[in-house]
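[1] pasting a predicted model and its sequence here:
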Amino acid sequence: GRWPHILPLAYTIQALFLITLRFFIYKRKSWHYFVYDLCYFVNVLTLLYIWVFPSSKILFTVCYTLSHGPLSFAIVLWRNSLVFHSLDKVTSLFIHMYPPLTLFTLRWLLPLDLQRKDYPAIVHIGSSLHMKTAVFYTVVFYLIWQVLYYAFIIYGRREKVDRGLRATSYTWLLADKDGFVARLIQKFGFGGPNDGINRYKIVFYFFLQFGYMLLSILPVCLWYYRNM
């Protein structure tokens, strides 16, 4: 774009508005546990990198891999679409699209002098991501999110979720009769969508999600960062 340095500010303003608005809208519907999903965690990390830790090579690496990996692929998997008259669809597309778009712009379109001044981590990393380092720190941050999610949602709010008082992404996916995740779990013998949610389903789901994350970040490390 003509003014790539403006995009981080535009992203920040929209993120604060849309995510905050979604939280309160979802809270009225008892859907607000969705806001603890990985995509929101990555948005928070991206904002922290932009405004608080622009010199952190680790944080930039993690944000870049998670945003261009799981978040970008999720646009297709979750069938995100740009429907201007639907605030919910616009917000869903935004939280998956804008972190990779913003970081891509900072990496490829921002002039070098502005990179050195405002986002020095990009310059310090150089022209390629170190594969082992990128995967290691991405997995560490992912596991931090996963442990927190388990502690505060799956275990900490278990009673409300089990009683159907709160909706979550994992209960929605596991209960979707036509969904890939529910059908795959049933094939492995952990029960169908009508059999309720047990710990085996949750563990299987977490391993499946971890595998998806790992596979989706590999192209970012190997190719996307240095060859676009």
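    Perfect, thanks for sending it. Numbering: from 1, shown residues only.
[2] all contacts plus neighbour counts: C-alpha atoms, from now on.
    Will do.
[3] does the residue nearest the centre of the chain count as helix, strand or coil?
    Of all residues in the chain, the one closest to the mean position by C-alpha atoms, centre = their mean is Cys39, 2.4 Å from it. Secondary structure, DSSP: H, G, I helix; E, B strand; the rest coil: Cys39 is helix.
[4] okay, pairing it with this:
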Amino acid sequence: MSKSLADNSYQIDKECLIDENEDVITSISMSTESDYFQEKKVEFSATDDKTGFVSFLWKNHIPEKIVFVLAVANLFVWAFGLCVVPWILPYYYTICAPILLALRIRWYLGPVKWHLFMLDFCYIANITCMVYLWAFPNNEHLFHMVFAMGNGPLLWAVALYRNSLVLHSLDKMTSIFIYLLPAYVTFGVRWYPELAGQHWYTIFLQQHTGPDLVWLVATPLALFVAHSMLYVFIIYIIVRPSDEYLDSYRYFTSDENSIQYKLANLFGPRMRLVVYYTVCYFMCTCMLLLTWMWYQYFVAHVVFLAIVFVGPNVERR
């Protein structure tokens, strides 16, 4: 477990990022959530809590327990939607995504200084998925693109960021939702289009042709590259935030003993950012190329989804 953050402080100490264990984000998230809840407890106690009811809730970890119950219920919805009634998932995704993202924005844009994470590619992919569902559900090219992003970089991010099912953590469950749900929604549309669109406002594309590598690989990769270049230009050339503002690049290169740091530092500190994004482009290309297999073969797609869901949680045990 990483070192705890200082009491009533949301400043992320760089030493917390260079830890002997690899559970960096989980440790920071848990300790930050705990500090955030304690801060809110004091705030409520001083203002609205005249009866002591709010203090009772925080003292007995009622918010975490509520998150736990909702998270378990959501697991049943995911399983039921994947295996029995695929038409549930588009509605479920449409309702839950804005709520969870609003809560995450409220938290990440607060004193924790995780603002830059809100600019990650995963949010672009989720927005694209929402546009497909509600605006162009019969557009096969756009579906290829959404399928590739959801079953490519987003699913692999579960392992890269070492996400797992921490059922009492709203932040961890939100991350799991963001990374997994686009893949689950596109799974239903790809393999059970009639059932997935049974109660949708219009039918999904019923006949899927062979995978188009232009839309399955080239277009998502171009979007990924364009997003990263714009991000680097704005954040690292124009804005230049201090080191206390964490993002994916700083997260992966914070530990000098990690493989990511050594790989990004092959040509020295001056080229670290360039090498890091070059490696990202290569990895993204490989992930997108593999989606051809998930798109073509049902069994391969099912096995991959199962491995991504189970793998990180088994590793943590």
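    All right, it came through fine. Remember, it's a predicted structure, so these values are computed and weren't measured experimentally.
[5] leaving out sequence neighbours, find the closest residue to the aligned partner of the residue nearest to the centre of structure 1 in structure 2.
    By TM-score structural alignment, Cys39 of structure 1 lines up with Cys122 in structure 2. Counting by C-alpha to C-alpha, 6 or more residues apart in numbering, Cys122 of structure 2 lies nearest to Leu154, which is 6.2 Å off, once chain neighbours are set aside.
[6] now the helices: where do they sit in the stretch 51-200 of structure 2?
    Residue ranges of the helices in the stretch 51-200 of structure 2, as given by DSSP state H, counting those that start in this stretch, are 53-59, 62-83, 88-108, 121-135, 140-151, 153-160, 170-191, 193-196.
[7] and the second one, how far out from the chain middle?
    It stands for helix 62-83 of structure 2. 17 Å (C-alpha atoms, centre = their mean, to the nearest Å).
[8] and the contacts of it?
    57, 86-89, 167-170, 173, 184, 187-188 (C-alpha atoms under 8 Å, 6 or more residues apart in numbering).
[9] cutoff 10 Å now
    With contact meaning C-alpha atoms under 10 Å, 6 or more residues apart in numbering, helix 62-83 of structure 2 is reached by 34, 37, 54, 56-58, 84-90, 92, 165-170, 173-174, 177, 180-181, 184-185, 187-188, 192, 196.
[10] and the angle for it with helix 88-108?
    150 degrees (axes from the mean of the first three to the mean of the last three C-alpha atoms, to 10 degrees).
[11] and the helix or strand hosting Arg226 of structure 1 against structure 2, how far off on average?
    Applying DSSP states H and E as the criterion places Arg226 of structure 1 in helix 225-227. The superposed helix 225-227 of structure 1 is, by mean C-alpha distance after the TM-score superposition for structure 1, a mean 1.2 Å from where its aligned residues fall in structure 2.
[12] so that helix matches what in structure 2?
    On structure 2, the counterpart of helix 225-227 of structure 1 by TM-score structural alignment is residues 295-297.
[13] got the buried residues for that stretch?
    Tyr295 (16 or more other C-alpha atoms under 10 Å).
[14] again with stretch 53-67 of structure 2
    Within stretch 53-67 of structure 2, the residues that count as buried by 16+ other C-alpha under 10 Å are 54-55, 58, 64, 67.
[15] please apply the same query to stretch 41-50 of structure 1.
    Applying 16+ other C-alpha under 10 Å to stretch 41-50 of structure 1 flags 41-47, 49-50 as buried.
[16] adding distance to Thr61 of structure 1, write the residues you listed out as CSV.
    Below are these laid out as CSV (distance: C-alpha to C-alpha, whole Å):
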residue, distance to Thr61 of structure 1
Phe41, 15
Val42, 12
Asn43, 14
Val44, 14
Leu45, 11
Thr46, 10
Leu47, 14
Tyr49, 10
Ile50, 12
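[17] which of those sits closest to Tyr200 of structure 1?
    Phe41 (25.0 Å; C-alpha to C-alpha).
[18] need the three-state assignment for the nearest residue to that closest one once chain neighbours are set aside.
    Sequence neighbours aside, Trp145 is the residue nearest to Phe41 of structure 1 in space, at 7.3 Å (criterion: C-alpha to C-alpha, 6+ apart). Look at Trp145 of structure 1: counting by three-state DSSP, its state is helix.
[19] what's the match for Trp145 of structure 1 in structure 2?
    Alignment note (TM-score structural alignment): Trp145 of structure 1 maps to His227 of structure 2.
[20] that match and Ile235 touch, don't they?
    No. His227 of structure 2 is beyond contact range of Ile235, at 11.8 Å (criterion: C-alpha atoms under 10 Å).
[21] who has more neighbours out of the two?
    The neighbour comparison of His227 of structure 2 against Ile235 (other C-alpha atoms under 10 Å) goes to His227, with 16 against 13.
[22] how far away is the more buried one from Glu256 of structure 2?
    From His227 of structure 2 over to Glu256 of structure 2 the distance is 27 Å, taken as C-alpha to C-alpha, to the nearest Å.
[23] for Lys113 of structure 2, same thing?
    22 Å.
[24] okay, those two: which has more neighbours?
    Neighbour count, other C-alpha under 10 Å: between Lys113 of structure 2 and Glu256, Lys113 has more, with 17 against 14.
[25] aligned partner of the more buried one in structure 1?
    Lys113 of structure 2 maps onto Ser30 in structure 1, by TM-score structural alignment.
[26] grab the nearest non-local neighbour of that match.
    With C-alpha to C-alpha, 6+ apart as the criterion, Ser30 of structure 1 has its nearest non-adjacent residue at 5.2 Å, and that residue is Arg166.
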